[in-house]
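# Turn this into a model:
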Amino acid sequence: MKETAYAKINLALHVRRRREDGYHELETLFAFVDAGDVLSASSAQADSLRVVGEFGGALDDPFGNIVAKALQSLPHGPGWAVTLEKNLPVAAGLGGGSADAGAIFRMVRDSHGLPEDWHARAAKLGADVPACVESVACIGRGTGTELEPIANDLAGTPVLLVNPRIPLATGPVFKAWDGVDRGQMEGDNLREMALAGRNDLEAPALTLVSEIGDVLRALEQTGAWLTRMSGSGATCFALYDRPELRDAAKVAMPAGWWTLAGALR
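So this is what the prediction gives:
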C-alpha cells in the first residue's frame, strides 16, 4: 500500500478564546495541497516504522511517532511494516505528523475499514488529525476537530509553500497570543472566506521567528492573490491564479529556504 500524506494549510485561522481546559477555541479553514510525505506499508510479523527522506532525521523517536500511535489505535490485522518518507519540514504549521496519521487512517480504511468511532480516535492523536483523514477543504471549529463540509471552489488553485527552515513549536505560539477575539470567519465560499480571514497566530509567531516576516514580504512581491502564514508557522503560503506565476515565484525564493509548489486538492 502507498498513500500521500497531503500537506495541510490554514487559509484562515481565527483564535476566539482560551478555554478552561488549556486549549483554545478556534475557527479555521482547512485546505490541502496535492503533495506531502509518502507512506508505504507491507505485511509483516509485527508493526514497524522506518523513517527516511529529507526531514527524516528530525524524528528521533520513530516508536513515539504519531504514525506508530495511529497504527496502534486502529485494528489492521497482521503487522504492518511502514516506511515514512518525510518530505515536509517538522514543526512547520503544515500538520505534517497529523497528515501522516491521516494517511494511516486512509490505508486502514481501504484495507480493513475504519471503526465507527474513528473520528474520536483521530482526535485523541491531535486536533488536526480528523481533518487530515479526509484531506479535503473544510471548516474546523472547537479545537479544530469539529468539522463542517464546504463547497470547494479553490480546487486546483496553484499554491507555493515556503519555510525558512526554522522549526517552530505550536505551544509557545499559542502562549504568546494576545487573547483578543478579532471576530468570526465571514464569506459565502472558500475564496471569500480566505480573503476576509486572517491568521491570529501570525503576530505571536513573528515575535518568536522574525524570518517569517521575510518570507511573507518575499511572497507578496510574486503576484499572489493571497499570502499568509499557515497554522502556527513558520511555513507561509501563496495562492495564484496561474501556475506560471507560482513557478516563477518558486525560482525567485532565496536558495536556503524550503519550497514546495503544488495545487490545492
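
# rest of the way, CA atoms for contacts and neighbours
OK.

# now the helices for the protein?
66-73, 96-111, 118-125, 129-134, 170-175, 190-196, 202-208, 211-219, 243-252 (DSSP state H).

# Now do the third one against helix 96-111: the angle between them, please.
Angle, helix 118-125 to helix 96-111, by axes from the mean of the first three to the mean of the last three C-alpha atoms, to 10 degrees: 150 degrees.

# hey, which strand is longest across this protein?
Counting residues, the longest strand found in the chain (DSSP state E) is strand 24-44.

# Apart from its chain neighbours, what residue comes closest to Pro89?
Phe55 (5.9 Å; C-alpha to C-alpha, 6 or more residues apart in numbering).

# Hmm, that neighbour is touching Asn87, no?
Yes - in this structure, Phe55 is within contact of Asn87 by C-alpha atoms under 8 Å, at 6.0 Å.

# neighbour count winner among these two?
Asn87 (19 against 15; other C-alpha atoms under 10 Å).

# Here is the second sequence; please produce its structure so I can put it next to the first one:
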Amino acid sequence: MIREFAPAKVNLTLRTGKVREDGYHPVDSIVVFADWGDALTAETGDGLSLSISGPQGGAIPADETNLVMRAARMLAEAAGVEAAARLGLAKSIPAGAGLGGGSADAAAALRALNRLWELDWPLEMLAGIGAEIGSDIPACLWSRPLRMTGRGERIRLIDEWPAFTALLVNPGVAVATGKVFQAFDDLPAGTGQGFRLTGGLDRLSVLADLNAATNDLTAPACAVAPNISGVLAELAEDGSAELVRMSGSGATCFAVYADSGVRDSAAEKLRARHPGWLVQPVEFPGVPAINPA
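Predicted coordinates:
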C-alpha cells in the first residue's frame, strides 16, 4: 500500500485581479503548507474505486465528481495505462475551507498513482495534468513554500523561507470559491498589496513583509460569510498573534505566533469560547538556507 500525505494549503498573501477573458482570475500568492491535512492510500485493485473516511469525510462524494477520481482517470489516459487502483482518502480538511483540500487530495493521488503504476514521471509532468483539473493542484504537488501566479498554475519554488508556528481556525462554514470571486468582481478595484521582500529572510523580517501584504478576497469573503470577520477579530483580540489573515477564499483564518506555548494558549481559549469551531495548531515548515561547503 502506498501512502501520501495531502497537507492543507495556506495562502499567506493573495493578490488577485478582475476576471480574465478565459473566465479565470489572475493571482499572485505566497503559499505554504501545514504539517496537518488529509491522507491518501493507493493499492492494486480491479478497476478504480475510492473510499472516504475521517472526521470531514461525511459530505465528500466518492464518485467520479471527486477530484481524486478525475486526477486518476486523467493520469491513466495520459500514461496509456489501465485506471486500476483502490484509493482511500481520510479527510481532516473541511470542504470549502480555503485550504485547498480537494486539490491537495488530487495532487496526492497523482503522486501515489505515479508510484503505484511505476510511471516515474517528474512532478512537472504531473503538474501539467493537475492544472487541467484545478488551478491549485500544481502547487499542492510540490507542497512546499512557493509563489503562485497566472491563474495559480505557474509555480516558483522558494529557495529559502522561515518556518512558522500557527493556528488554523474555521467557524464551521463552507464558502464556495465561485461566490467569493463573484463578490470580488462586483466590488470596486481594491488597493491591496502584494508580497515584496524588503528585508532579509530571517523570520521577523519576513513577518514584517507579510503583514504589509494582503489577501484581496477577505472583504468579499466576509460579505459572503460574515462569520469570517468574527474569526479574524478574535484571533487579533489579545495581541499575541504576529500575523492574522484569512487563507484563500475562506472561511479558514490563521494566526502566526512566536512559539507553540503562546499558540496553544490561544487555541485553548478559542475552543472554550467556540466548541463548534475547528481550532487546529499547526506548523508551516520552511526551507532552510543551503550553506555552501
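
# Need the TM-score between these chains.
The TM-score (TM-score structural alignment, normalised by the length of structure 1) is 0.93; 264 aligned residues with a C-alpha RMSD of 1.8 Å.

# sorry, back to before: okay, the helices of structure 1 in a markdown table with distance to Lys2 of structure 1 and mean neighbour count next?
Formatted as a markdown table, those follow (distance: least, C-alpha to C-alpha, whole Å; neighbours: other C-alpha atoms under 10 Å):
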| stretch | distance to Lys2 of structure 1 | mean neighbour count |
| --- | --- | --- |
| helix 66-73 | 14 | 18 |
| helix 96-111 | 8 | 24 |
| helix 118-125 | 20 | 17 |
| helix 129-134 | 15 | 26 |
| helix 170-175 | 29 | 15 |
| helix 190-196 | 30 | 17 |
| helix 202-208 | 34 | 19 |
| helix 211-219 | 33 | 19 |
| helix 243-252 | 27 | 17 |
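
# What does Ala81 of structure 1 correspond to in structure 2?
Using TM-score structural alignment as the criterion, Ala81 of structure 1 maps onto Arg86 of structure 2.

# Contacts only, for its match.
Taking C-alpha atoms under 8 Å, 6 or more residues apart in numbering, we find Arg86 of structure 2 in contact with 42-50.

# at 6 Å what do you get?
42-43, 45, 48-49 (C-alpha atoms under 6 Å, 6 or more residues apart in numbering).

# do Met193 of structure 1 as well
186-187.

# Tabulate the contacts of Arg86 of structure 2 (CSV), appending distance to Gly128 of structure 2 and neighbour count.
CSV is the format used below for those (distance: C-alpha to C-alpha, whole Å; neighbours: other C-alpha atoms under 10 Å):
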residue, distance to Gly128 of structure 2, neighbour count
Ala42, 21, 24
Glu43, 24, 16
Gly45, 26, 12
Leu48, 22, 15
Ser49, 23, 18
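
# Could you dump the residues you listed into JSON lines and include distance to Val68 of structure 2?
JSON lines is the format used below for these (distance: C-alpha to C-alpha, whole Å):
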{"residue": "Ala42", "distance to Val68 of structure 2": "11"}
{"residue": "Glu43", "distance to Val68 of structure 2": "14"}
{"residue": "Gly45", "distance to Val68 of structure 2": "16"}
{"residue": "Leu48", "distance to Val68 of structure 2": "11"}
{"residue": "Ser49", "distance to Val68 of structure 2": "10"}
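
# Of the residues you listed, just say which sits nearest to Ala272 of structure 2.
Ala42 (38.2 Å; C-alpha to C-alpha).

# wait, the closest one sits on Ile2?
Yes - the pair Ala42 of structure 2 / Ile2 is scored as a contact, 5.1 Å apart, by C-alpha atoms under 6 Å.

# give me the number of residues near the nearest residue to Arg50 of structure 1 once chain neighbours are set aside?
Closest residue to Arg50 of structure 1 apart from its sequence neighbours, by C-alpha to C-alpha, 6+ apart: Thr83 at 4.7 Å. By the measure other C-alpha under 10 Å, the count of residues near Thr83 of structure 1 is 19.

# quick one: buried residues of stretch 31-45 of structure 1?
31-41 (16 or more other C-alpha atoms under 10 Å).

# What range does it cover in structure 2?
Under TM-score structural alignment, the match for stretch 31-45 of structure 1 is residues 32-46.

# can you count the residues close to Thr198 of structure 2?
10.

# leaving aside the residues next to it on the chain, what's closest to it?
Leaving aside its sequence neighbours, Thr198 of structure 2 sits nearest to Asp209 (C-alpha to C-alpha, 6+ apart; 6.7 Å).

# what does stretch 226-235 of structure 1 rub up against?
9-10, 92-93, 162-163, 170, 201, 236-239.

# Could you identify the most distant pair in these?
Thr170 and Leu239 (23.7 Å).

# how about stretch 225-241 of structure 1, which residues of structure 2 does it hit?
With TM-score structural alignment as the criterion, stretch 225-241 of structure 1 aligns to 242-258.

# Also stretch 161-171 of structure 1?
By TM-score structural alignment, stretch 161-171 of structure 1 lines up with residues 168-178 in structure 2.

# Give me the buried stretch members for that stretch, please.
168-177.

# Same question for stretch 75-92 of structure 1.
Quick answer for stretch 75-92 of structure 1 (16+ other C-alpha under 10 Å): 76, 80-92.

# Just the ones of the residues you listed in strands?
Short answer: these in strands (DSSP E) are 80-85.

# ok, residues contacting the match of stretch 161-171 of structure 1?
Under the contact criterion C-alpha under 6 Å, 6+ apart, stretch 168-178 of structure 2 has outside partners 96-97, 249, 251-254, 277-280.

# Among those, which lie within strands?
253-254, 278-280.

# Out of those residues, give me the one that has the most neighbours.
Ranking these using other C-alpha under 10 Å puts Cys253 first, with 28 neighbours.

# and that residue, what is it in contact with?
168-169, 245-247.

# run the last query once more with 10 Å
10-11, 97-99, 167-171, 218, 228-229, 231-232, 235, 244-247, 279 (C-alpha atoms under 10 Å, 6 or more residues apart in numbering).

# now Asp38 of structure 2
Contacts of Asp38 of structure 2 (C-alpha under 10 Å, 6+ apart): 4-8, 54, 56-57, 89-94, 101-102, 104-105, 108.
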